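Visitor: Whatever this is, show me its structure:
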Amino acid sequence: MKLRNLACRQPHISMGDYNGGNYVDINEVPSPRLHDFKKVSVLPLVFLIFYEVSGGPFGVEDSVQAAGPLLALLGFLVFPIIWSIPEALITAEMGTMFPENGGYVVWVSSALGPYWGFQQGWMKWLSGVIDNALYPVLFLDYLKSGIPALGGGIPRAAAALVLTFVLTYMNYRGLTIVGWAAVLLGIFSILPFVVMGLVAMPKLDPSRWFVVNLRDVDWNLYLNTLFWNLNYWDSISTLAGEVDNPKKTLPKALFYALILVVLGYFFPLLIGTGAVPLNQDLWTDGYFSDIAQMLGGVWLRWWIQGAAAMSNMGMFVAEMSSDSFQLLGMAERGMLPEFFAKRSRYGTPLIGILFSASGVILLSWLSFQEIVAAENFLYCFGMILEFIAFVQLRIKYPDAPRPYKIPVGTIGAILMCVPPTILIFVVLVLSTFKVMVVSLIAVAIGLVLRPCLKFVERKRWMKFSESADLPDLHIANPESIYSLVD
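Guide: Here you go, the predicted structure:
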């Protein structure tokens, strides 16, 4: 189940063995996207995934407050095995099988039909927008200790609006700009923790890493923090249509990003918990900057705060790219009105960006914990549909071409989904009543929204159309997923 050798593993069948049609390599099929814009290469894609999932250790502090150093450290080692690796592997297989914008919406539509594909799109888009509302909050939380005026009131609200506008404009200017900006922001965000580790070495006390009190663990906060910091591997699939040679690039980038994310969490936690005396109440958003001052002085504190600010900018633009291209992909599949498929002169989905930015502004007033819990709840529902679609496609169409195929059979595919599914139900059960009610209302809106949009389409109040360049989603059809009949 390791991502090692993702790029070189091949399906267990040859691409021409599928009954009903002769398949050719994906690279031989014209891309169902505009050719006038540069595609994203491996390095920018690695950092886009890094920011979709992580962005660095900013936001992991609550895991120590909730459960103490030992469980926090173990969590960021064990949780990737239970959750991150299976999700990344499924994303690699399904994302190369369906290399188009829309990602998981297309997977679920192919396996379960367009109604459930739309529900997947609604829940994942909404959870993504809720998730993106966190980043202005985290950005300002890290700066408020140095600039107290940003702690609340009109200055904080104005700063959040300006930040949202600037980062939204960056998304508008193009995905390649976003990708290379993510590389630069990622390097700047990681470097201060490397320096902090060097400064902290003489002060490390390994006994501090083993502190735990199981009776005082806040399991809800602990699991939500782990879940939020180690999910969203599938979000990069909504950009697959913008990736250069996705059948090789996507699996390779997922592998490198997985290593970067795990190290980016574990190493700073190891430093922070081992180098300073433990006070669990202080471990909350922004505490790494306080640790930096204790270890290296004010200069290191400001560097960490600047890195946090840059990290949140990176996460914002990466998430908005995923959310907006998802809406574009859904419109190209006829699930949303045609105007969502319109691109700006930079190749970006203008209407999708505007909708996603509006959602961020509307939700930015919520607290950090409320935002995390709400987006986790919706994300869980979406992941259940993804697991079902993954297994369903393995059972119904085992010989369909998969440029990257997880080296397990049908039983192995089912078993791989069991641990993360159990984890999903644990997260759902531990949700507060308020979060559960709000999230279920959001799910109910999606169940009604699809029939409403079909009614609008029948009445011709808005124009819906499916791109003729996209392949048929019914794999049983000889002219199936990214294949050609000779």
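
Visitor: Could you use CA atoms for every contact and neighbour count after this?
Guide: OK.

Visitor: Which parts of the stretch 1-150 of the chain are strands?
Guide: Ranges of strands in the stretch 1-150 of the chain, per DSSP state E, counting those that start in this stretch: none exist.

Visitor: Next one: residue 437 from residue 385, what distance?
Guide: 20 Å (C-alpha to C-alpha, to the nearest Å).

Visitor: To clarify, my last question referred to residue 191.
Guide: 38 Å.

Visitor: Over to residue 60?
Guide: Residue 60 is 27 Å from residue 385, by C-alpha to C-alpha.

Visitor: one more, for comparison:
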Amino acid sequence: MSYLNEKRGPEDPAGSKMPPRNSPHDSMDKEKVPAGPFQVAPGVDIEVASQRDLKRDLSSRHLQFLAIGGTIGTGLFIGTGSALASSGPLSCLIAFAFMGTIVYTVMISLGEMATFVPVTGSFTVYASRFVDPSLGFAMGWLYWFSWAITFAFELTVAGQIIQYWNDSLNIGIWIGVFWVIFTCLNFLPVKFFGESEMYFASIKVVTIVGWLIFGICMNAGVGDEGYIGFKYWKDPGVFAADIYDGPLGKFVGFWGVLITAAFSYQGTELVGVGAGETSNPRKNVPHAIKWTFWGILSMFMATVFFIGILVPYDDPRLGSGSEDASASPLVIAALRAGVSILPDILNAVLLTAVLSAANSNVYSASRIMVALADEGSAPKCVTKTNRWGTPYVAVSIASAVGLLGFINMAAAGAEVFNWFLAIIGVAGLICWGCINLCHMRFMSALKAQGMDRKVEMPYLAPFQPYMAWYGLFFIALVTLTQGFTAFTPEWDVVGFFSSYVSLILFVVLYGVHKAVCLWWMPQHTGVVALNAMDLQTGRLED
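Guide: I've put the predicted structure just below:
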């Protein structure tokens, strides 16, 4: 396979193929290539370190477990408890199923682009190339910060989980220990990261499957409650009202869980982050995307279904706000059945889930930063790699953000840290929307440049562009309404800003980058023209 990069000359000793003669790149000389504020002056030949030096050592199974590790965590093990309490079992199930269809649109859109142009931090690159460099800058930095600060959050949660067994140990000890472990792990060759993440994520998968088998047995009559069936769907019922009474309250409960489901599914797109380090991406990326989506969807749906039939939504222990196993509906179901040892087991699994997420956080944030540097939105130095092909500068910066977890040690610091966490959820939704938007632009560019999508694509996303439009519409709707509790039953200023700080930051980043570009290079400040869109850099061909 040959690597296509228009920045190499036709007689490059590496033997890379150039774009076709009728490609718009033929008319682009180096003086016309836009350079971002962090790039060197136009006309200087730049070698893209991330595309040349990172090792393609990840396999399809590594990509799958990377996404599973980043997705399945406290959202499924603990967050589903408050979701069940506020909406009821059927409403909760419908919300997770509906949001699953939205995730499907994102995954197939990403899959088509990532197999055609499999680059590191794929969707950040696509936003800059296929839509607008300012969009790539804003989305990339927001997404980078969300994963970097999530690393600090997971380190803190890991300490809180351990305190379930021994609360005499200071959380700061565990923040420091786990920070060192996962920082060092991410400096190793990417294959070591892939293998470690696979084993961490496997523990979660085995636990969920085991709990589902236990749930079937419990429902059939094993345990203190005897045969359960669907009795909790009759009393207290399948729908719960939230904030308001009656039908309006039931709809509000459903919409609130729809937002919870959106946050819980975030991380599935991480398959695209590792595309540039995947061997044989034409085969492995589509395979990983397909099995990742269906694997995560089936585990979420099965778990939510059994939680809904095993635990009544009016159980007072649901949504207690605790970060350890005591708030998990999986544990509550076991306690109702009289199995007292399961909480300790699930707490240990929850710890591995959090540590798995922490591991993938550093990897994801570092690769997004590399992608930003490649597109001129970050200093080029962050693409430097060690002898194993690991971008050690990007890893160091992402890991350093994890030290913010220590501010939780101060009483006032916890409030500051919570404001950082407010950025996390909506950042993922913004990324999803941008992926669908990029795919629509990508399809239009293929047509404008005379490329047959059915012939050129290693993987052809079904029902496009209709699925992308469907996903973009509902992602935008959920993003704009996810902070609705700030408006009802009465106006909450703090709640409003904590809900929309991520969206505000995204708009600010976009506006600042656009303003800088107007001053720096006013000829390159608009949306990328379809016939000038770069569809070749990073492309792999047989």
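
Visitor: coming back round to it: quick check on residue 60 and residue 385 of the first structure: which one has the bigger neighbour count.
Guide: Comparing residue 60 of the first structure with residue 385 by neighbour count (other C-alpha atoms under 10 Å), the higher total belongs to residue 60, at 27 against 20.

Visitor: So the more buried one sits against residue 224, correct?
Guide: No - in this structure, residue 60 of the first structure is not within contact of residue 224 by C-alpha atoms under 8 Å, at 10.3 Å.

Visitor: Next, please give the residue ranges for the strands of the stretch 151-300 of the first structure.
Guide: Counting by DSSP E, counting those that start in this stretch, the stretch 151-300 of the first structure contains no strands.

Visitor: my read: residue 284 of the second structure touches residue 62, true?
Guide: No - shown here, residue 284 of the second structure and residue 62 do not form a contact pair, counting by C-alpha under 8 Å, at 9.7 Å.

Visitor: what about these two, which has more around it?
Guide: Remark: of residue 284 of the second structure and residue 62, residue 62 carries more neighbours, 25 against 21, as counted by other C-alpha under 10 Å.

Visitor: aligned partner of that one in the first structure?
Guide: Aligned counterpart of residue 62 of the second structure in the first structure: residue 44 (TM-score structural alignment).

Visitor: Its match: what's its closest spatial neighbour, skipping adjacent residues?
Guide: residue 179 (4.5 Å; C-alpha to C-alpha, 6 or more residues apart in numbering).

Visitor: Mean distance between the biggest helix by length in the first structure and the second structure after superposition?
Guide: Longest helix of the first structure, by residue count under DSSP state H: helix 298-332. Compared with the second structure after the fit, helix 298-332 of the first structure shows a mean deviation of 1.6 Å (mean C-alpha distance after the TM-score superposition for the first structure).

Visitor: after superposition, how close is the very next helix or strand once past that helix to the second structure?
Guide: Next in sequence after helix 298-332 of the first structure, counting helices and strands by DSSP states H and E, comes helix 350-363. Superposed on the second structure, helix 350-363 of the first structure shows a mean distance to its aligned partners of 2.4 Å (mean C-alpha distance after the TM-score superposition for the first structure).

Visitor: Stretch 255-270 of the first structure now?
Guide: Taken over the aligned residues, the distance from stretch 255-270 of the first structure to the second structure averages 2.0 Å (mean C-alpha distance after the TM-score superposition for the first structure).

Visitor: which residues of the second structure does that stretch align to?
Guide: So stretch 255-270 of the first structure is aligned with residues 290-305, judged by TM-score structural alignment.

Visitor: Quick one: residues in contact with stretch 95-102 of the first structure.
Guide: The contact list for stretch 95-102 of the first structure, computed with C-alpha atoms under 8 Å, 6 or more residues apart in numbering, reads 32, 103-104, 106-107, 237-242, 246-247, 250, 325-330, 401-404, 481-482.

Visitor: looking at the second structure, where would I find the counterpart of that stretch?
Guide: Residue span in the second structure matched to stretch 95-102 of the first structure, by TM-score structural alignment: 114-121.

Visitor: Could you tell me how far that stretch lies from the centre of the chain?
Guide: Remark: stretch 114-121 of the second structure is offset 16 Å from the chain centroid, using C-alpha atoms, centre = their mean, to the nearest Å.

Visitor: First residue to last residue on it, what's the distance there?
Guide: Across stretch 114-121 of the second structure, first to last residue, C-alpha to C-alpha, it's 10 Å.

Visitor: what comes up buried for that stretch?
Guide: Using 16 or more other C-alpha atoms under 10 Å as the test for burial, stretch 114-121 of the second structure gives 114, 115, 116, 117, 118, 119, 120, 121.
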